[in-house]
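Colleague: Generate a structure from the sequence data that follows.
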Amino acid sequence: MRTVLVTGPGGAGRTTVAAATALAAAASGERTLLVSATAPPGFPSGTEPTEVTDRLDHARVDSGAHFRAELTELQERASGVLDLLGAGRLDGEELTELPGAPQLALLHTLRRAAEGDWSANGGYDVLVVDLPPTAEAIALLALPGQLRRYLRRLLPAERQAARALRPVLAQLAGVPMPAQWLYEAAARKDAELAAVQALIEDGATTLRLVAEPGPAAADALRTARTGLALHGLSADLLVASRVLPRHSGDPWFAALAAQQEKCLGHWHAQWAPGVPVHEAAHLGHDPRTPQELAALKVPAPDARTPGRAADPWWIEEEAPGAEDGPAALAWCLPLPGAAKEELRLVRRGDELLLTVGPFHRVVRLASALRRCTVSGAALADGVLRVRFTPDPGLWPRTD
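Modeller: This is a model prediction of the structure:
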């Protein structure tokens, strides 16, 4: 299954372009599923896949229902602890979703698609996902890996081997040990997150950016490009939305069109040919029907377009070190659009904590670099180089 993720600045027309992409995929003969938080105009709003056209289904993400179901299930599983504490149960009708619930609900829906929960519908060739605005979308795509890391740190799998000793350990420590259901729940969540992470990192997954030409969008796209590069993601198409007709006789209208044309020229120069720029014409109003969405002529996903590449980090050997000592190593990462003042690096054990503006990533060091100390970092020509000096006490000798 090919997955197309659609994001862009808020108000740029992400849902419109996602729906137009899904319609184009279905028109090309692919069995297609569109997943979005809000139903596009003319689309059904059911939370289960519902037919739109002959080869296109749509499923809406209901974050409120997902939040209530998850919390109700958690209360059932933790009933023994809650009864022991005398805690009152929360009724599903009184639960109001908390911040972060929409993101978790979307991950849950992606997990269902990844694991083939909707195979009864005949299966799908293409999955189109309408993501939140760019900054939130990048954080969302990184979330499965981050949550799995947290689970491994908080409930290491190797501790499950000691479950037979828990009663004894509880008496010695004087505090109750985590119940087996907690480890089982963690393992189940880890498996679900792994399925979503595999979908995001699959070579058949591509990402489309949507932006309305203008100065604000240019800044947003620069930030987006940096955040995508940090997480090893790349766009296969940039859709310029609401493009005005050129050469109008109206001075006010012509000035807006000229501003758009200037911005589009920069985008074609900066992004193409690696990332084609598609200009979706302004219809004079927001699209109201699937036919008007199809009129935007957003291209269908091309199976020949490569999806997510391998992790972009690479290692370079720098100038030789001290006599008979190993050379210094540089760990390199392309970060187009990044600014030095937005960078922050922290080494913690075998991990590197990297912050670039609003984006964060924790990277596990390659085995060779774990035997080194960080001796510097530099950002030049859009590439971050972190310099590592081998630790004589840990680096293997060659004599």
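Colleague: alpha carbons only for contacts and neighbour counts from here, please
Modeller: Noted.
Colleague: residues contacting Val210?
Modeller: Counting by C-alpha atoms under 8 Å, 6 or more residues apart in numbering, Val210 touches Val6, Thr7, Gly8, Pro9, Ala12, Gly13, Arg14, Val17, Leu238, Val239, Ala240, Ser241.
Colleague: Closest one to Gln103 out of those, please.
Modeller: The closest of those to Gln103 turns out to be Thr7 (C-alpha to C-alpha; 13.7 Å).
Colleague: taking the contacts of Val210 one by one, which sit in strands?
Modeller: Val6, Thr7, Leu238, Val239, Ala240, Ser241 (DSSP state E).
Colleague: Now do the contacts for the last one.
Modeller: For Ser241, the contacting residues are Ala12, Gly13, Val210, Ala211, Glu212, Pro213, Glu279, Ala280, Ala281, His282, taking C-alpha under 8 Å, 6+ apart as the criterion.
Colleague: Most neighbours among those residues, which one is it?
Modeller: Neighbour counts for the contacts of Ser241, by other C-alpha atoms under 10 Å, peak at Val210, which reaches 30 neighbours.
Colleague: Can you pull up the most central residue in the chain?
Modeller: Leu141 (1.7 Å; C-alpha atoms, centre = their mean).
Colleague: returning to that earlier point: what is the nearest of the ones in strands among the contacts of Val210 to Trp271?
Modeller: Of the ones in strands among the contacts of Val210, the one sitting nearest to Trp271 (C-alpha to C-alpha) turns out to be Leu238, at 8.1 Å.
Colleague: Would you check that that closest one makes contact with Pro276?
Modeller: Yes - the criterion here is C-alpha atoms under 8 Å, and Leu238 meets it with Pro276 at 6.2 Å.
Colleague: List the buried residues of stretch 333-346.
Modeller: By neighbour count on 16 or more other C-alpha atoms under 10 Å, the buried set for stretch 333-346 is Leu333, Pro334, Leu335, Pro336, Gly337, Ala338, Leu343.
Colleague: In stretch 213-220, which residues are buried?
Modeller: Buried residues in stretch 213-220 (16+ other C-alpha under 10 Å): Pro213, Gly214, Ala217, Ala218, Ala220.
Colleague: need those residues in JSON lines with distance to Gly46 and secondary structure, can you?
Modeller: Listed next are those as JSON lines, based on distance: C-alpha to C-alpha, whole Å; DSSP: H, G, I helix; E, B strand; the rest coil:
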{"residue": "Pro213", "distance to Gly46": "33", "secondary structure": "coil"}
{"residue": "Gly214", "distance to Gly46": "35", "secondary structure": "coil"}
{"residue": "Ala217", "distance to Gly46": "32", "secondary structure": "helix"}
{"residue": "Ala218", "distance to Gly46": "35", "secondary structure": "helix"}
{"residue": "Ala220", "distance to Gly46": "32", "secondary structure": "helix"}
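Colleague: Could you also give me the structure for this second sequence? I'd like to compare it with the first:
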Amino acid sequence: MRTLLITGPGGNGRTTVAAATALAAARSGARVLVLGTDRVDTLGAALGTPVGAEPVEVEQGLTARRVDAGTDFRADLAALQDRAATVLDLLGASRLDPEDLGPLPGAEELSVLRALRDAALSQAYDLLVVDLPPTPQALALLALPEDLRRCLRRLLPPERQAARALRPVLGRLAGVPMPAEWLYGTAARWDTELAAVEAVLADRGTAVRLVAEPGPAGADAVRAAGLGLALRGLRTDALVAGRLLPEDVEDGRLAGLVAQQRKTLDEWRETYDVHPVAHLGRDPRGPDDLAALAVPGMPAAEGAPARVEWPVTGPAHSRLPSSEESSTADDGVLVWHIPLPGARREELDLIRRGDELAVTAGPFRRTVPLPSALRRCTVDGAALREGELRIRFRPDPQLWPRTP
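Modeller: A predicted model of the protein is given here:
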């Protein structure tokens, strides 16, 4: 099972390209599921077939469905109240009727992640195409599993569960209530589910594909998207440049737009595998229009993992150089390389907190655990060179053993 995540600026044809990609892959012989995430049925409008929460066969080999956050939220609320029944009864609290409530903030994102996990683990399809929300929301969505797991580990550390048998005694001694068993159970279940989503994102069969119109606004959006994906360690397999005007356009008023598109395409080709898609002169609707777009179908053959490794380079990690050895400025220094294409020096910020490093790049922020070797070091400086953030660490003599 391979997964293709498609996103781009809003209004740039992201859903149309997702539908066309799924159709092209299905017509090449693959069993394809295309998953829509919009509240309204934009995917069905592009496919020419209404798409809802239940899978619908668009044509042979191509199945489509749309995430239903409302149904998922009501099911989760009912299950949560069942698990917390004892606590609710002790408090004299009334049960909420799930049918009376709409999804709360965050419910849609969790529904998309769950649908992504379930579909990616399915054995019924060869390719899953996910029409993600516009880029800012998509990047927040892709960051959610890692960020939520980190919060859960901080709030309810797994190692504290070892004392679950002592919680009643500890509660009486401390005079405060201890977390109930169901709370730890819920946290463990959420952690397992989020870890499964992270595994899908990091899988070798997962790729991210960007969609944008070439031009100043599209160039800015692609730079931001590439930076956000790089900070999350996610690879981009291709960039679909849509709604291109023909090069031989005779209307002089459009000549400037054509030149603008050409300039942006040349810049994009320096970084991405670009697939130009011509403007049809109308909004694509139905399989015939989607096929006319001639977008690439299946992603490139599985190879490198979706997650990009951030390597640590430097001298051997086994010991701290002694004073008798070479005393050049780089002795003992380890360098952590974080690829951040499109980053600007003034947009970067680093904060170390214990064994974690918070990296801010433009509007994006990620807190990552330091590799084991770097936890025994102090930050010695950082520099942005050739689209790569290089953070220098110097071993702490109090934590690194010396060899005689």
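Colleague: Among the buried residues of stretch 333-346 of structure 1, which are located in helices?
Modeller: Among the buried residues of stretch 333-346 of structure 1, none falls in helices (DSSP state H).
Colleague: Including distance to Arg55 of structure 1, could those go into CSV?
Modeller: Formatted as CSV, the buried residues of stretch 333-346 of structure 1 follow (distance: C-alpha to C-alpha, whole Å):
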residue, distance to Arg55 of structure 1
Leu333, 41
Pro334, 39
Leu335, 39
Pro336, 38
Gly337, 40
Ala338, 42
Leu343, 46
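Colleague: Please flag which of those sit within strands.
Modeller: Those of the buried residues of stretch 333-346 of structure 1 lying in strands (DSSP E): Leu333, Pro334, Leu343.
Colleague: just the helices in the stretch 51-200 of structure 2 please.
Modeller: For the stretch 51-200 of structure 2, the helices defined by DSSP state H, counting those that start in this stretch cover 69-83, 85-91, 107-120, 135-155, 167-174, 181-202.
Colleague: most tightly surrounded among these?
Modeller: helix 107-120 (a mean of 20; mean count of other C-alpha atoms under 10 Å).
Colleague: Mean deviation, that helix versus structure 1?
Modeller: Helix 107-120 of structure 2, aligned to structure 1 and superposed, deviates on average by 1.3 Å (mean C-alpha distance after the TM-score superposition for structure 1).
Colleague: Where in structure 1 does that helix align, residue-wise?
Modeller: Aligning helix 107-120 of structure 2 against structure 1 (TM-score structural alignment) gives residues 101-114.
Colleague: can you list contacts of the matching stretch?
Modeller: With C-alpha under 8 Å, 6+ apart, stretch 101-114 of structure 1 has contacts from 61-64, 66-67, 118, 140, 192-193, 195-196, 199.
Colleague: Same check on stretch 258-273 of structure 2?
Modeller: 214-216, 219, 236-239, 241, 244-247, 274.
Colleague: closest to Leu254 of structure 2 among those residues?
Modeller: Nearest member of the contacts of stretch 258-273 of structure 2 to Leu254 of structure 2, counting by C-alpha to C-alpha, is Leu245, at 8.4 Å.
Colleague: tell me the contacts of the residue of structure 2 positioned farthest from its centre?
Modeller: Distance from the C-alpha centroid of structure 2, by C-alpha atoms, centre = their mean, peaks at Glu324 (47.8 Å). For Glu324 of structure 2, no contacting residues are found, by C-alpha under 8 Å, 6+ apart.
Colleague: Can you show me the strands along the stretch 251-400 of structure 2?
Modeller: All strands of the stretch 251-400 of structure 2, identified by DSSP state E, counting those that start in this stretch, fall at 274-278, 312-313, 334-339, 348-353, 356-361, 364-369, 377-385, 388-395.
Colleague: can I get those strands in TSV with distance to Gly52 of structure 2?
Modeller: Output for these, formatted as TSV (distance: least, C-alpha to C-alpha, whole Å):
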stretch	distance to Gly52 of structure 2
strand 274-278	28
strand 312-313	47
strand 334-339	39
strand 348-353	42
strand 356-361	37
strand 364-369	33
strand 377-385	46
strand 388-395	43
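Colleague: Between Leu238 and Pro276 of structure 1, which is the more surrounded one?
Modeller: Comparing Leu238 of structure 1 with Pro276 by other C-alpha under 10 Å, the one with more neighbours is Leu238, at 24 against 15.
Colleague: Could you pull up the contacting residues of the more buried one?
Modeller: Here Leu238 of structure 1 is in contact with Arg208, Leu209, Val210, Ala211, Val275, Pro276, Val277, His278 (criterion: C-alpha under 8 Å, 6+ apart).
Colleague: What of Asp57 of structure 1?
Modeller: Contacts of Asp57 of structure 1 by C-alpha under 8 Å, 6+ apart are Thr32, Leu33, Leu34, Pro49, Thr50, Glu51.
Colleague: ok, the fifth one - contacts?
Modeller: Read that as Thr50 of structure 1. Thr50 of structure 1 sits in contact with Pro44, Asp57, His58, Ala59, where contact means C-alpha under 8 Å, 6+ apart.
Colleague: which position in structure 2 aligns with the last one?
Modeller: The alignment partner of Ala59 of structure 1 in structure 2, by TM-score structural alignment, is Arg65.
Colleague: Surely that match is in contact with Thr37?
Modeller: No - at 9.1 Å, Arg65 of structure 2 does not count as touching Thr37 under the criterion of C-alpha under 8 Å.
Colleague: Point out the other helices and strands that whatever helix or strand Leu33 of structure 2 lives in packs with.
Modeller: In this assignment (DSSP states H and E), Leu33 of structure 2 forms part of strand 32-36. Applying 3 or more C-alpha pairs under 8 Å, 6 or more residues apart in numbering; DSSP states H and E, we find strand 32-36 of structure 2 packed against helix 14-27, strand 62-66, strand 127-131.
Colleague: still on that earlier bit, can you tell me how far the residue nearest to the centre of structure 1 is from Thr16 of structure 1?
Modeller: Leu141 of structure 1 is 21 Å from Thr16 of structure 1, where distance means C-alpha to C-alpha, to the nearest Å.
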